[in-house]
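# Okay, predicted coordinates and the sequence, questions at the end:
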Amino acid sequence: MPESLPTDATGTTHAATIAKPARLFTRGLSGLWQSSDPNCLIASSVSSAAEQRDNARRNFPKAMRPLPTQHYVNVCFDRTPSKEQQRQRAGLEYRAQLEQLGPQIEIVKDFWRYNYITPVDQIKMRERISLFSSGFRPLWEDRRKLLAGSRTFRLPKAIGQNVWTRLQLRAIGEKLQSVLEEVDQIWGVALPVRFHSHLISIWNRDASRPSSIDAMLQCLLKDVPAEFRPKPTNYFYRKHSAHAGFKIPPGLQAVGDSQSAREGSAKRAKEHGAQGRGPEALEVRPSRGQ
């Protein structure tokens, strides 16, 4: 005799109660119930989870690997002699006494360690801190810097430290290098301290590249809040050889003379071209006070 179906207190038969299997309430496995073959889907899910764990285990060393800098860099410290000290050393060649601060920077973590223990606000007047690619020194007289120059910005000390940190990151991250002409090169950045300001400078290889010179300006101005951006009179570009104290390295006098001759010829040609365009080309606009 067939077994009778279950009924409730009213005598109603619930055939659906035994026709549909009970559903398991699980977290994260709701997608398994979209198929009529639970065993297949469970195996697939377990396999997928195992693969994810496997991938995570393989990629873990890569994720924890120190992030290297594009180039090795060194941090140097030196003190600029006063004018009185320079007069006392008249006739003697001055060489900056560079002191390397800490080990060479090879990974980003090295940079943050140095940056943390070197507060800019404690650097005294006429002292300088520099961050240069390994193999280069922040000296005008370096043989490779005969045609080089630097873009310099005078900033209030209130924002100098913040802008300096940002500029260093742009230097070690190759952002500064990316805005230059392909044949040009960033050698480093420096921060000399003055009485009321920081003189932040970017040193590049070729001072005859106008587009590189302008690109360095725009790159740094992006890091300066609008209300603190320096006036045009507070930033400039200058060749190292244009400084009064510059001395051509031994053996390179002929190269320096040749470069000076080319620059003189280019300047005369430019002036001659302006004269050839007529007096209007040389017209000087009156100032507001005239």
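Thanks, I have it. Small disclaimer: the values here were computed from a predicted structure and weren't measured. Residues are numbered from 1 along each chain as shown.
# okay, CA-based contacts and neighbour counts for the rest of this
Will do.
# Leu101: how many residues sit nearby?
Other residues near Leu101 come to 15 when the count uses other C-alpha atoms under 10 Å.
# Included below, for side-by-side comparison, is a second structure:
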Amino acid sequence: METTDKKEVEPSSSSSVASAGDAEAAEEHDRQSREIKAGLHPLKHKFVFWYTRRAPGVRTQTSYEENIKKIVEFSTVEGFWVCYCHLARPSSLPSPTDLHLFKEGIRPLWEDSANCHGGKWIIRLKKVVSGRFWEDLVLALVGDQLDYGDNICGVVLSIRFNEDILSVWNRNAADHQAVMALRDSIKRHLKLPHSYLMEYKAHDASLRDKSSYRNTWLRG
């Protein structure tokens, strides 16, 4: 009688990733089911609002990451409006301040694993209109209305002295089709006038840019 040696097969890394993805999908499905049973309206993604503030002209020894504060998280339409209605309006916030809205599990940092290969579309705005554009963009993100929505990580409003800067972060700067489709989708949903220019910048370029706000954090 012939015998065959049996060898245990170790799961491959791709199988592990798939299993982790399946577990996350199942957990997300369970969350949405619970919220529906509770009479709520679940969003496709769970989100987190973050806040960054630095006193102008004051040197700080804390890192940029340490200065990012988590405000609140939400996963339903009702939860969003409860959070949003209690947030200060951009026009009332001092300069420089950053407001971040990112999907749960993604930190608003270039180095985060979801962001490190991506980039951002940048729109420079007059302060008188930035609050309206910010609100329209937040609603589009939360409502999953932007094209290639799964490729979007989050949005940021950077409040500065002479202007405000709106940016939309995506996962993959090398996917030209997704990057350009996102640009067109942003323009369409915000109804941006032709006079507003949009600039795309990969995060690895930002990390190399010594004049960026992040790299001047400790300069005061």
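Done, it's in. Remember, it's a predicted structure, so these values are computed and weren't measured experimentally.
# Quantitatively, what TM-score do the chains reach?
Overlay of the two chains. TM-score (TM-score structural alignment, normalised by the length of structure 2): 0.68; 174 aligned residues with a C-alpha RMSD of 2.9 Å.
# for structure 2, which strand is longest?
Secondary structure of structure 2 read by DSSP state E shows that its longest strand is strand 42-53.
# Superpose on structure 1 and give me the mean offset of it.
Between strand 42-53 of structure 2 and its aligned stretch in structure 1, the superposed structures give an average distance of 0.8 Å (mean C-alpha distance after the TM-score superposition for structure 1).
# all helices of structure 1, in order?
Shown for structure 1, the helices assigned by DSSP state H span residues 15-19, 38-64, 83-88, 108-117, 157-172, 175-178, 210-221, 253-276.
# Could you provide those helices in CSV, with additional columns for distance to Met125 of structure 1?
Rendered in CSV, the data for the helices of structure 1 read as follows (distance: least, C-alpha to C-alpha, whole Å):
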stretch, distance to Met125 of structure 1
helix 15-19, 88
helix 38-64, 41
helix 83-88, 14
helix 108-117, 19
helix 157-172, 11
helix 175-178, 27
helix 210-221, 23
helix 253-276, 33
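# Ok, which of those helices comes nearest Ile123 of structure 1?
Of all the helices of structure 1, it is helix 157-172 that lies closest to Ile123 of structure 1, at 10.7 Å by C-alpha to C-alpha.
# tell me what the closest one is packed against?
Helix 157-172 of structure 1 sits against strand 68-79, strand 186-192, strand 197-204, with contacts defined as 3 or more C-alpha pairs under 8 Å, 6 or more residues apart in numbering; DSSP states H and E.
# Dump these into TSV; add distance to Trp140 of structure 1 as well.
Converted to TSV, these look like this (distance: least, C-alpha to C-alpha, whole Å):
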stretch	distance to Trp140 of structure 1
strand 68-79	14
strand 186-192	12
strand 197-204	10
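# Out of those strands, the one nearest Ala158 of structure 1 is which?
Each of those was checked against Ala158 of structure 1 via C-alpha to C-alpha, and the shortest separation belongs to strand 197-204, namely 8.5 Å.
# Report the aligned residue range of structure 1 for the longest strand of structure 2.
When strand 42-53 of structure 2 is aligned against structure 1 using TM-score structural alignment, it corresponds to residues 68-79.
# Report the distance from that stretch to the chain centre.
Remark: stretch 68-79 of structure 1 is offset 13 Å from the chain centroid, using C-alpha atoms, centre = their mean, to the nearest Å.
# Phe47 of structure 2: what's it in contact with?
If a contact means C-alpha atoms under 8 Å, 6 or more residues apart in numbering, then Phe47 of structure 2 has Glu73, Phe74, Ser75, Leu101, Phe102, Lys103, Glu104, Val142 as its contacts.
# My guess is the last one contacts Leu43. True?
Yes: the pair Val142 of structure 2 / Leu43 is scored as a contact, 7.2 Å apart, by C-alpha atoms under 8 Å.
# The two - which one has more neighbours?
Neighbours per residue, other C-alpha under 10 Å: of Val142 of structure 2 and Leu43, the larger number sits with Val142, 23 against 19.
# The aligned residue in structure 1 for Arg107 of structure 2: neighbouring residues, count only.
Pairing criterion TM-score structural alignment: the partner of Arg107 of structure 2 within structure 1 is identified as Arg137. In terms of burial, Arg137 of structure 1 registers 19 neighbours under the definition other C-alpha under 10 Å.
# Next: Tyr200 of structure 2.
When neighbours are defined as other C-alpha under 10 Å, Tyr200 of structure 2 has 17 of them.
# That one -> structure 1?
Tyr200 of structure 2 maps onto Tyr237 of structure 1 when the alignment is built from TM-score structural alignment.
# Please tell me I have it right and that match contacts Ala215.
No: look at Tyr237 of structure 1 against Ala215 with C-alpha under 8 Å: they stay out of range, at 11.8 Å.
# gap between the spatially most central residue of structure 2 and Arg54 of structure 2?
Central residue of structure 2 (C-alpha atoms, centre = their mean): Gly154, 1.5 Å from the mean position. Going from Gly154 of structure 2 to Arg54 of structure 2 by C-alpha to C-alpha, to the nearest Å gives 21 Å.
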